[in-house]
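[1] all I have is the shape, not the residue letters:
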């Protein structure tokens, strides 16, 4: 969580503030700024638990202070949808509850989805309503499809929502920053080590983390001044 007022940290229950090594990770991705140390408050939370496992005081404090919600959390693996439902679907439902918890204006929600909710032959703009979930190849894609439906229903009920369907995260050509655990990165590393390239006609397209974060920040600022700016 990022806050505008550093003094807000003093109002948090100290036992819930998780001392994570987020600074080195942001530095590695060339995203770190000096003022982040006073503004970023990492909280130990779990998408599979009610109210993310936060105590009531902390949960209410977050609901009162947050200006935007960026929901990027999900379990990503090859499990069937039933194994991912609690974190990916119910967790998204809890995010919506957080956004609508207080009597103040609802918190705009930026939901990071995935192109996996689209079938492989999708080339044009399409709503998930037009896609049969059983046509999706993985449990992860199916769980994100259901979560998108939840978010779209929340938007229908006037929660300000923006949905981003992000694809692969590529290596920055300027900084060489990449997701070191991404299978695609391992694939490219193998190509370079073996000096061979598989003979298939697939074209891979993606953007860097920096480009993703910049696009989402721009969209969030626009929705702040223009009201509901939903996709």
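    Alright, I've got the coordinates. Bear in mind the structure is a predicted one, so any value in this text is a computation, not a measurement.

[2] all contacts plus neighbour counts: C-alpha atoms, from now on.
    OK.

[3] straight-line length of stretch 191-209, end to end?
    End-to-end span of stretch 191-209 (C-alpha to C-alpha, to the nearest Å): 22 Å.

[4] and stretch 168-186, by the same measure?
    13 Å.

[5] any idea how far residue 140 is from residue 81?
    With the distance defined as C-alpha to C-alpha, residue 140 ends up 6 Å from residue 81.

[6] neighbour count winner among the two?
    residue 140 (25 against 18; other C-alpha atoms under 10 Å).

[7] and the helix or strand hosting the more buried one, what does it pack onto?
    Using DSSP states H and E, residue 140 falls within helix 139-156. Applying 3 or more C-alpha pairs under 8 Å, 6 or more residues apart in numbering; DSSP states H and E, we find helix 139-156 packed against helix 81-84, helix 91-99, strand 109-114, strand 161-166.

[8] another structure for you, compare them:
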């Protein structure tokens, strides 16, 4: 496991307040693809989930994972951060959450999944040349892979970029992780090259008064 990356994500996770107890509709679990609460599409992007074996890459504190489990999915989450894994297990003790990198889990696991997804998670912070073939190999025929994250911050700055995590201690050195920034069209082509079909890639407009939209990418493993 990349110890420095785990430390960086512990810093990020410890600073996050986590989800509120209920969303605007009064639900205690829900699915959010965007960084804005009560905004954007829901779990229907992933297709029929009842009884489906589902994998969340970079599940964080488990909000989306808990919702899919409540819908009847056989849901598994992986996250590199011990802090985030502990939060997910505290949210719902029965959640199946593993402290692993996405690459470690996908390489070691022998199960097939009907759905693999990532919301501002490992799909953004793992080299797609490594991750996409691993996801494709673990998807059942007809299975769905979908992920979301911010669009590129700067036009023309694509490929691996640095994300900074600042520890709260005074004078502490910042920690850095890599993310992979591409425009929607490039992500679509990367999925097609990895063997996915029915690929869509779009930017979801932000809610009124916000500046940053959310990139949502989806593909299907051929039957």
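    Received, thanks. None of the values given here were measured: they were computed from a predicted structure.

[9] next, the TM-score between them, please.
    Once superposed, the chains reach a TM-score of 0.38 (TM-score structural alignment, normalised by the length of the second structure), with 137 aligned residues with a C-alpha RMSD of 5.4 Å.

[10] quick one on the thing from earlier: rebuild the helices and strands packed on helix 139-156 of the first structure as CSV, extending it with distance to residue 211 of the first structure.
    CSV is the format used below for those (distance: least, C-alpha to C-alpha, whole Å):
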stretch, distance to residue 211 of the first structure
helix 81-84, 28
helix 91-99, 24
strand 109-114, 14
strand 161-166, 11
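
[11] at which residues are the helices of the second structure located?
    3-15, 63-70, 82-91, 102-108, 122-125, 128-138, 184-193 (DSSP state H).

[12] which residues of the second structure fall in strands?
    Ranges of strands in the second structure, per DSSP state E, are 53-57, 74-79, 96-99, 113-119, 139-149, 159-165, 175-181, 196-204, 214-221.

[13] tell me the helices and strands packed up against the second one.
    The reference is to strand 74-79 of the second structure. Using 3+ C-alpha pairs under 8 Å, 6+ apart, strand 74-79 of the second structure sits against strand 53-57, helix 63-70, strand 96-99, helix 102-108.

[14] in the last one, what counts as buried?
    Yep, that's helix 102-108 of the second structure we're talking about. Going by neighbour count (16 or more other C-alpha atoms under 10 Å), the buried part of helix 102-108 of the second structure is 102-103, 105-106.

[15] nearest to residue 141 of the second structure, of those residues?
    Set against residue 141 of the second structure, the nearest of these by C-alpha to C-alpha is residue 106 (16.4 Å).

[16] angle of the helix holding residue 140 of the first structure against helix 91-99?
    Angle, helix 139-156 of the first structure to helix 91-99, by axes from the mean of the first three to the mean of the last three C-alpha atoms, to 10 degrees: 30 degrees.

[17] distance of the spatially closest residue to residue 12 of the second structure that is not a sequence neighbour relative to residue 178 of the second structure?
    Spatial nearest neighbour of residue 12 of the second structure, chain neighbours left out: residue 165 (6.3 Å); criterion: C-alpha to C-alpha, 6 or more residues apart in numbering. In this view, residue 165 of the second structure and residue 178 of the second structure are 11 Å apart by C-alpha to C-alpha.

[18] for residue 219 of the second structure, what are its contacts?
    144-146, 191, 196-200 (C-alpha atoms under 8 Å, 6 or more residues apart in numbering).

[19] again, only this time at 6 Å
    Contacts for residue 219 of the second structure were tallied using C-alpha atoms under 6 Å, 6 or more residues apart in numbering; they are 144-145, 196-199.

[20] which among those gets closest to residue 97 of the second structure?
    residue 145 (18.9 Å).

[21] burial measure for that closest one, as a count.
    26.

[22] what about the spatially closest residue to it that is not a sequence neighbour, distance to residue 187 of the second structure?
    Leaving aside its sequence neighbours, residue 145 of the second structure sits nearest to residue 116 (C-alpha to C-alpha, 6+ apart; 4.8 Å). According to C-alpha to C-alpha, residue 116 of the second structure stands 16 Å off from residue 187 of the second structure.

[23] could you do residue 130 of the second structure as well?
    Using C-alpha to C-alpha, we find residue 130 of the second structure at a distance of 14 Å from residue 187 of the second structure.

[24] more crowded one of the two?
    Counted by other C-alpha under 10 Å, residue 130 of the second structure and residue 187 do not tie: residue 187 has more neighbours, with 21 against 10.

[25] tell me the contacts of the residue lying closest to residue 4 of the second structure once chain neighbours are set aside?
    Once flanking residues are discounted, residue 4 of the second structure sits nearest to residue 175: 7.5 Å by C-alpha to C-alpha, 6+ apart. Going by C-alpha under 6 Å, 6+ apart, residue 175 of the second structure touches 8, 164-165.

[26] how close does the residue nearest to residue 12 of the second structure sit to residue 15 of the second structure?
    From residue 165 of the second structure to residue 15 of the second structure the distance is 10 Å (C-alpha to C-alpha).

[27] of these two, give the one with the bigger neighbour count.
    Neighbour count, other C-alpha under 10 Å: between residue 165 of the second structure and residue 15, residue 165 has more, with 18 against 12.

[28] filter the contacts of residue 219 of the second structure down to just the buried residues.
    Buried among the contacts of residue 219 of the second structure by 16+ other C-alpha under 10 Å: 144-145, 196-197, 199.

[29] okay, these in CSV with distance to residue 54 of the second structure next?
    As requested, those are exported to CSV (distance: C-alpha to C-alpha, whole Å):
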residue, distance to residue 54 of the second structure
144, 10
145, 10
196, 18
197, 19
199, 19
